[in-house]
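> Predicted coordinates and the sequence they were generated for:
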Amino acid sequence: MNHRLRPGTLAAGALTLTLALSGCFSSGTSDAASAGGGRISLAMLQPPRSGLSPLSDDAFKLSRWSTAETLVVLDDASDPLPALATGWDQTDELTWRFTIREGVTFHDGSALTAEAAANSLRKATEASPVPRILDGVDLQVDVDGTTVVLTTADPDPLLPNRLSSPQLSILSDAAYATGAVNPVGTGTGPFELTRVDGTSSATLERYGDYWGEPAAASGIDVDFVPDGTARAAALRTGTADIVEAVPAGQAASIEEGLINEVPMPRTNTLYLNAETGPFSDPAVRAAAREAVNRAQIIASTYEDRADGASGLLGPALPWTVDMRDDASYREILAGRPDPAGIDGVKVSLGTFTDRAELPEVAVLIEQQLEEAGFIVEQDVREYQFIETDALEGAFDAFILSRATVLDSGDPVAYFAADFTCDGGFNISQLCDDAVDQAIAAAAQTDAGDKRREAIMAAEARILATDTAIPLLHERVIQGEAAGVTGTARDPRERLLVTGETQVETQR
């Protein structure tokens, strides 16, 4: 395989709120941009959990600030494209060679070389715990001139996709000088991370020697604001230019033009226990499937800020939509059994409180199932106290909000974890030879159209069992003040502030 590409009271109340919020934000935000080329103020949902180490989920912050970059990026269809690597070749089923881009410098002034890139990848393979994207991957990293040579123990058609994960960002050697990985001043992106104030704030400046187009804005002032009401108020009052994750309940209080709904690769699904209990009968599962009213759930709990689910994969993967019209897909679903008549069948229904919407969804699902003749007993706890029971099949039904596209940009890992006989997250206790074979076929197919076809065939096989009833696909609400342009609205949540982002008008 070869890949090469060219590169009054109300007023008083508002004033009080504004003054109160000013304590939540770093002093840099008061000097934020009044025109293009100025600074951008950003309010983020979660503070760093691991000191902004790229080997953790904090890596996604670094990529959303355009400070750390990877060898590969993904296009909208999740196909790999060159980034810090200009191209790659697969020389045999286990070996890949990535050519490193010339003329790139790290923020500390050192040059990007094949050895520097290999050093970052080696640090990732040696980390404990290993970054999630490399879980189960035995990867050897070598250097040959200007190329990084990667060898896997088993064939891995998704290796270029894996290298797009922010957890495999390439940093200078200086980042690894101590035990902890330090991203300050060691990335390659259009913005240099210059200061981190614990879990409170971070500061970035335009990097003048960036290898691509220089950033339009002079810098970014980041504040970590876990409170959703405070984030929403920051957008309303102009305290922040860009706001992550505006709560759905706050969206109605914000001027419509300031919020943007981005489909997420996250599906709320009703899992049915195929191994024991009433739902071990496929016809009873079919009755539950027919009882579900998605529109009611979306209108009531999500205030119509979600998408109804016709499959496990949603509009964050737009290529899935038309493929469900394929005759072979419909033929697989046509084999589902007719619903059984239900009269007083008792079922247990579990979910968790950590995602505020799920207990409300459980109430509606209970009502819908009971209208169909089921008798439902709910069990709702914090996730940490219910996960073990869910995975061990203690419930007849379980409602879960599940990320469907993991770090590789590909849903096969999710299918394998949730729906194969040996899957480590198989809440529905499903073990079906046809499903296992379909998922295995998708896993072994190279990235591209053929893999997407295999993925949809696997989805159809899973849905045909009625062990997973997709309810809805979540959206994230991104706030952007008037005059903000050039932001990314990324379903994978890897990008946000880009080199093109700027504030064109005064707040």
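Looks like it came in fine.
> switch to C-alpha atoms for all contacts and neighbour counts from now on
Noted.
> what about the strands in the stretch 201-350 of the chain?
Using DSSP state E, counting those that start in this stretch, the strands of the stretch 201-350 of the chain run over residues 201-206, 219-224, 242-243, 259-272, 306-308, 345-352.
> and if you look at the stretch 351-500 of the chain?
Per DSSP E, counting those that start in this stretch, the stretch 351-500 of the chain carries strands over the ranges 374-381, 397-403, 468-480, 484-485.
> Which elements pack onto the last one?
The reference is to strand 484-485. When contacts are defined as 3 or more C-alpha pairs under 8 Å, 6 or more residues apart in numbering; DSSP states H and E, strand 484-485 sits against strand 502-503.
> okay, pairing it with this:
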Amino acid sequence: MRSRRSACRSPSNARSNAMKRLATACLLAALAVPAAAQQLTIGFKAAVDGSDPHLNYTPNRNVQLHVYEPLVLQDEFLKPIPGAASFWRLVDPTTWEFTLREGLTFHDGTPVTADDVVFSIRRARAITGLRTFVVQTRSVAAVEAKDARTVVIRTNGPAPLLPNQLAVIAIVSARATEGATEADFNGGRAAIGTGPYRWVRFTPGQEVVLERAASHWRPQEPWQRVSFRFIPNDSSRVAALLAGDVDVIDNVPPSLATRLRESERTQVVSGPGMFTLYMYLDHFRDQVVFATGADGQPLPRNPIRDARIRQAMNLAINRVALAERGMEGFADPMGQFAAPGFIGHVPSIGVAPHDPARARTLLAEAGYPNGFNLTIQCTNDRFAGDARVCQAIGQMLSSVGIRTTVEALPSAVFFRRANGGQGLDPEFTAFLAIFASSTGVASESMATILRTRNAARGHGSLNRGRYSNAEFDAALDRVDAAFDEAERDRLNAIATRIAIEDNAILPIISLRAGYGVRRGLTLQPRGDGYTFATAIRPAQ
């Protein structure tokens, strides 16, 4: 840049035409410099804790998907589109073939080969613990390189959703990643991907900095540098956007959205989301400690195992009020596992009506004419408004005779107790948590949170209520085996209806992805709520 500026101040004895040509060149250079040096700063609610893309954690994936790419990408409704693979085909009912893009390279310039893909899938499958991709890779029996650009994946049965499942498995460089430590990833040595941005710097608890890759198969990004700055406090994040310290923020809290809408410098953008708030219900205990009689004494049996009680709880909840008032329009009422537009949504299944009179009748029919006492648990820091919505649900249950105490907990405490661990069962009786399958497929959500637990098959890994229904499991088996899309939709509707009519779990609201954006930028909302620099553009 210094050389360009000095040239623009060339000696005054230059000829007039030469000066004109120089002035024109300087003007073009001046116009080009800002475009090449554009920076984008995103205020991010949740802190990233690492760069290893095979550790399944939503905030990490949001940033990592700029750096690493899977074979299959997802559009804003999480439907599969070509990624590192330009093409894929079904060879036979248990064999898929994926063809890598011609000329695809890693950020260090080395070519991507089928061996890197084989290594990546095997590595993702080998990682154990809670933050794994075991559910998404459960159908993979073997993976091999047919040639330098062709990967063959054999499944342990028909797997029509394999492309959707592979959309969450990042391709890493086998050379850079073999034997790499967490520090190698976080420091950048092993953080070698094929994405439009490369990993530059990670400051734990503060920010991640990315830079535009030297080359990429998609059109060049407008942002030379992207910073994800971690600002967990909602008010501080909004204030940073209003002050111009950041260009975009995620997770706009409903209570503060008006400030952004009223400012001349900012705007609010939102879209339908796949994250659904569910009430998980204890289906496995005969007796529980978080439900007691109207007199406060222990109950002889777990009331939630009675289908009439579950239905009463479902009818007591006013989902429209929660979405419109509790979340101030940043949520939609939900009655199933996928919102409209997402894979597996069943148009014929509506939202449960709010019918407190019928709820009281069902309580009486179940043997609780005077109701009972219930403690429900929820998070107080997982999404904007979670504790407020939890309190509102507690009041709705209390109004029909289920006198509810709310225990709102920090996420770290809540999930430790809700997930169980070390072979233990979850502690709670009825509790609220958001969930979405990273594939964006309704049957995958059901397989994770409701299918009978089977670690070997990757079923029910987050079935916190220990629901088990052979008819439901068989219905999902049929969904898993259907290659015809129309037939799969029909079978998915059957499985969905079984779970919803049994009130196996109570879908309540789906969270809308809400962003604050400075004027002069456009942003395409995503159903997964991710904030992609690739979806942010200067306004035309």
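Alright, I've got the coordinates. These numbers were taken from a predicted model, which means no experiment stands behind them.
> Among the strands of the stretch 351-500 of structure 1, show me which one is buried the most.
When the strands of the stretch 351-500 of structure 1 are scored by mean count of other C-alpha atoms under 10 Å, the highest mean neighbour count falls to strand 468-480 (a mean of 26).
> quick one: that strand to chain centroid distance?
11 Å (C-alpha atoms, centre = their mean, to the nearest Å).
> export the strands of the stretch 351-500 of structure 1 to TSV and tack on distance to D197 of structure 1?
Shown next, in TSV, are the strands of the stretch 351-500 of structure 1 (distance: least, C-alpha to C-alpha, whole Å):
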stretch	distance to D197 of structure 1
strand 374-381	34
strand 397-403	30
strand 468-480	24
strand 484-485	25
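> The ones you listed: which one's closest to Y176 of structure 1?
strand 397-403 (30.8 Å; C-alpha to C-alpha).
> So which other helices or strands are in contact with the closest one?
strand 259-272, strand 345-352, helix 357-371.
> one more time with 10 Å
Contacts defined by 3 or more C-alpha pairs under 10 Å, 6 or more residues apart in numbering; DSSP states H and E place strand 397-403 of structure 1 against strand 259-272, strand 345-352, helix 357-371, strand 374-381, helix 383-391, helix 412-419, strand 468-480.
> picking that back up, looking at the strands of the stretch 351-500 of structure 1, which is closest to G145 of structure 1?
Nearest of these to G145 of structure 1, taken as C-alpha to C-alpha: strand 397-403 at 38.9 Å.
> Now do the closest one against helix 412-419: the angle between them, please.
Strand 397-403 of structure 1 and helix 412-419 meet at an angle of 170 degrees, taking axes from the mean of the first three to the mean of the last three C-alpha atoms, to 10 degrees as the criterion.
> Out of the helices and strands packed on strand 397-403 of structure 1, which is the most enclosed?
Mean neighbour count (mean count of other C-alpha under 10 Å) peaks for strand 468-480 among those, with a mean of 26.
> how about that one, aligned to which bit of structure 2?
Counting by TM-score structural alignment, strand 468-480 of structure 1 falls onto residues 505-517 of structure 2.
> Ok, which of the strands of the stretch 201-350 of structure 1 comes nearest E366 of structure 1?
Comparing the strands of the stretch 201-350 of structure 1 by C-alpha to C-alpha, strand 345-352 comes nearest, at 7.8 Å.
> By how much does that closest one deviate from structure 2 on average?
Taken against structure 2, strand 345-352 of structure 1 registers an average deviation of 2.2 Å after superposition, with mean C-alpha distance after the TM-score superposition for structure 1.
> name the helices or strands packed onto that strand?
Strand 345-352 of structure 1 packs on strand 259-272, helix 357-371, strand 374-381, helix 383-391, strand 397-403, going by 3+ C-alpha pairs under 10 Å, 6+ apart.
> any chance of those in a markdown table, plus distance to T70 of structure 1?
Output for those, formatted as a markdown table (distance: least, C-alpha to C-alpha, whole Å):
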| stretch | distance to T70 of structure 1 |
| --- | --- |
| strand 259-272 | 21 |
| helix 357-371 | 35 |
| strand 374-381 | 39 |
| helix 383-391 | 33 |
| strand 397-403 | 22 |
